[in-house]
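Colleague: Quick one: sequence and predicted model below, then my questions.
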Amino acid sequence: MKLTSHQNMKIFILLLLSSHFASSVKHSLKYIYTASSGLSDFPEFVAAAVVDENLLVYCDSSKKIIEPKHDWVKKIFEDDPHQLERYKRECFERLPDFFKAEINSLKQRFNQSGGVHILQRMNGCEWDDETGEVIGFNQFGYDGEDFISIDLKTETWIAPKQQAVITKLKWDADKARMKFNQNFLTVIFPQWLKMYLDYGRSFLQRTELPSVSLLQKTPSSPVSCHATGFYPHRASLVWRKDGEELHEEVDHGEILPNHDETFQMSVDLNLSSVTPEDWTRYDCVFQLYGVKEDIITKLGKDRIRTNWVKPSDMTVLVTAAVVVVALILIGAAGFIVYKKKKAISPPSSPDNSTELSEQLNPET
């Protein structure tokens, strides 16, 4: 898992979005912390709480901001003030200093004297509401690369980089730290996740079906099946031929968030080797977890939306535009000549002379 080092918080909350159709409902709670060094236009420390890929709480240590994103999150803070106090303590006091010290230490290990550097941590849990299985995670990334992560099964830390070995050996020897992590990742975090799901049930556990469109840039481009406006993000979008899912000549895109807190995704189909007669054998199928009926879109030229204009049509449009512009220029030139002739011709009466004089000399 790569942690991005230069995007804003909207990009951070895209981490670990799954594009695979799940057989059971897995809910997730993620705490994403980002500290920066050398960026004047970005806060030194920000954090976010994310449930099922929905941003719930955002904090900025520089501005001393704790911002709940939904009314039901505010209700949690009202009912349990300790939750709000915990966010303030973590975001304003403890974690900014910890991350700042860690960045300075890492810069020395990597022999870095200046420049822009990003340290991130993401911890939390996944909970399967059918099986009850809990998976905890805690991982760090530095400058866009994996740095160190916990392995709860072996009760050790994984260090993919040589510079992380020092930290691994230190944390492996700290059994109290490991027990602390185990308790939070597998006991406390799942409790908090269930609390969020209970308070935000109408929002977090809703179902919204998408609109599905077939898009194509040019006649030689792949046909993209695009679904947008669905929730939750546990969905599948595939191309089929004669009822069988295709794996070749197909390019799957990621599930991405919309501004209205729904999701979108697309899958492209290369039709370069398919004859027009065989198009009817293809269809695009969208599946949303919890919904029995699929959304099936048959492939057909009359269903494809495109901005492409035929060259012949383009020639007509350009010609028409040139004619219109020419007429406008001719009309403007004629008007200017008319005005000049009128300006130099002698007035026909004293009244006209007075009127023209007032127009040319408004101050008199």
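Modeller: It's in. Being a predicted model, the structure only gives us computed values, none of them experimental.
Colleague: C-alpha only now, for contacts and for neighbours.
Modeller: Fine.
Colleague: can you give me the helices in this protein?
Modeller: Along the chain, the stretches classed as helices by DSSP state H are 9-12, 71-79, 81-88, 95-109, 165-173, 175-183, 189-199, 201-204, 311-344, 350-360.
Colleague: roughly how far is the first one from the heart of the chain?
Modeller: The offset between the C-alpha centroid of helix 9-12 and the centroid of the whole chain comes to 7 Å, using Cα atoms, centre = their mean, to the nearest Å.
Colleague: repeat for the longest one
Modeller: Between the mean C-alpha location of helix 311-344 and the chain-wide mean there is a distance of 47 Å, by Cα atoms, centre = their mean.
Colleague: Report all helices and strands that it contacts.
Modeller: Packing partners of helix 311-344 (3 or more Cα pairs under 8 Å, 6 or more residues apart in numbering; DSSP states H and E): none among the helices and strands.
Colleague: quick one, which of the helices of the chain is packed in tightest?
Modeller: helix 189-199 (a mean of 17; mean count of other Cα atoms under 10 Å).
Colleague: Helix 71-79 and that helix, what's the angle between them?
Modeller: Angle, helix 189-199 to helix 71-79, by axes from the mean of the first three to the mean of the last three Cα atoms, to 10 degrees: 120 degrees.
Colleague: got another, please set it beside the one above:
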Amino acid sequence: MKLTSHQNMKIFILLLLSSHFASSVKHSLKYIFTASSGLPDFPEFVAAAVVDDNLVVYCDSSKKIIELKHDWVKKVLEDDPAQLEEYNWGCFVREPIFFKATINSLMQRFNQSGGVHILQRVNGCEWDDETGEVIGFSQYGYDGEDFISIDLKTETWIALKPQAVITKLRWDADKARMKSIQNYLTVIHPERLKKFLYYGRSFLLRTELPSVSLLQKTPSSPVSCHATGFYPHRASLVWRKDEEELHEEVDHGEILPNHDGTFQMSVDLNLSSVTPENWTRYYCVFQLYGVEEDIITKLEKDRIRTNWVKPSDMTVLVTAAVVVLALALILIGAAGFIVYKKKKAIRPPSSPDNSTEFSERVNPET
């Protein structure tokens, strides 16, 4: 489904006005398909639509469900009913059959008789909101390794495994299929991406700054600068000494997603060669692309959070714990003695009749 020039202009203007980013930003739309074999407790086929690393649509062929992860996704599909039709056809009919047949074929090529196997495909595009440049991509992976990918410039497929050469030759010869895929990757997918960004702008184009903390396990461990709760994921976190960014004695972590749709990252600084008097020359800098002000955190001891306890403090804690335990045992013993005395004081005197009756109830035959 193609947008009219009026709709394209409307979406472009609204994106421009609602965008928080001052510089050029590349947005992405990915369709991720995953098929499995040999996993009884795992669905044979699932698919997902992901915009800027945010899950927006999910489908499970075994449960016959399509989940829209946000309310605004409904508006996207109402505006583009052909997309919803493709989800139903692709998730429950065409793609599961294609992927199952492909796995069986690949197992033969790789001389595999059984076991667990995973086949994935990632289709989609990247769109630069300033230049308008579109980059389409399509790639397959088998058992965790790249298998074959498309080259739109040459309109051919690239075999990334020897076993993929047969597939490459067959797909290269199908020119009509190549033209169809090219149209999807460079025309249809970018149009859909713009619609997702338009209807989901309050969520997808928002800006959230993180909380930044300095963490350290022990006094000899590196100091980790940890930023969490930021959005979007286009961000950087570095250590600087004075005005110079550090590259040695620094370990950068990956950007990871949080459960609420925001992101987190960390960067460690090894302080083994840094003297205490030079600590104040070091600081951690968080930058969120499009936001002018950086978050700067100076390396100061009182800012570092740690679970480490000094040996002297540990001795005090252990002593206190022993004292508390001893008092508790004394109180429990005293309470037990008092209860025992009370029961002894109110116990009725025994009599031969009572004793005989109890014996008869327990041992009626004696």
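Modeller: Cool, got the structure. Because the structure is predicted, anything quoted here is derived from the model rather than measured.
Colleague: how deep is residue 57 of structure 1 tucked in, by neighbour count?
Modeller: Around residue 57 of structure 1 there are 19 other residues, counting by other Cα atoms under 10 Å.
Colleague: err, residue 280 of structure 2, not the other one
Modeller: By the measure other Cα under 10 Å, the count of residues near residue 280 of structure 2 is 13.
Colleague: If you drop the residues flanking it in sequence, what lies closest to it?
Modeller: residue 299 (5.9 Å; Cα to Cα, 6 or more residues apart in numbering).
Colleague: same deal with residue 305 of structure 2?
Modeller: That would be residue 215: by Cα to Cα, 6+ apart, it lies 4.9 Å from residue 305 of structure 2.
Colleague: thought that neighbour was touching residue 266?
Modeller: No - between residue 215 of structure 2 and residue 266 there is no contact under Cα atoms under 8 Å: 9.8 Å.
Colleague: Which one's more surrounded, the two?
Modeller: residue 266 (23 against 19).
Colleague: Contact partners for the more buried one?
Modeller: Shown in contact with residue 266 of structure 2 (Cα atoms under 8 Å, 6 or more residues apart in numbering): 224-227, 237, 252-255.
Colleague: Residue 190 of structure 1 too?
Modeller: 29, 125-127, 134.
Colleague: which residues does residue 109 of structure 2 contact?
Modeller: Contacts of residue 109 of structure 2 by Cα under 8 Å, 6+ apart are residue 163.
Colleague: Quick check: the gap between whichever residue in structure 1 pairs up with it and residue 286 of structure 1.
Modeller: Under the alignment (TM-score structural alignment), residue 109 of structure 2 pairs with residue 109 in structure 1. The gap separating residue 109 of structure 1 from residue 286 of structure 1 is 48 Å, by Cα to Cα, to the nearest Å.
Colleague: Relative to residue 182 of structure 1, how far out is residue 175 of structure 1?
Modeller: From residue 175 of structure 1 to residue 182 of structure 1 the distance is 11 Å (Cα to Cα).
Colleague: Counting neighbours, what do you get for residue 141 of structure 1?
Modeller: 21.
Colleague: actually residue 299 of structure 1, not the one I wrote
Modeller: Residues near residue 299 of structure 1, counting by other Cα under 10 Å, number 20.
Colleague: Could you pull up the residues touching it?
Modeller: Contacts of residue 299 of structure 1 by Cα under 8 Å, 6+ apart are 214, 279-284.
Colleague: next one: residue 148 of structure 2
Modeller: 139-141, 157-161, 164, 168.
Colleague: Just list the residues touching residue 285 of structure 2, thanks.
Modeller: With the criterion set at Cα under 8 Å, 6+ apart, residue 285 of structure 2 makes contact with 237-240, 294-297.
Colleague: Only the buried subset of those, as a ChimeraX command please.
Modeller: To isolate the buried ones among those in ChimeraX, judged by 16 or more other Cα atoms under 10 Å, type:
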select :237,238,239,240,295,296,297
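Colleague: Looking at the contacts of residue 285 of structure 2, spot the one nearest residue 37 of structure 2.
Modeller: Distance to residue 37 of structure 2 across the contacts of residue 285 of structure 2 (Cα to Cα) is lowest for residue 237, with 40.4 Å.
Colleague: Would you enumerate the residues in contact with the aligned partner of the closest one in structure 1?
Modeller: Per TM-score structural alignment, the equivalent position to residue 237 of structure 2 in structure 1 is residue 237. Residues counted as contacts of residue 237 of structure 1 (Cα under 8 Å, 6+ apart) are 227, 265-267, 284-287.
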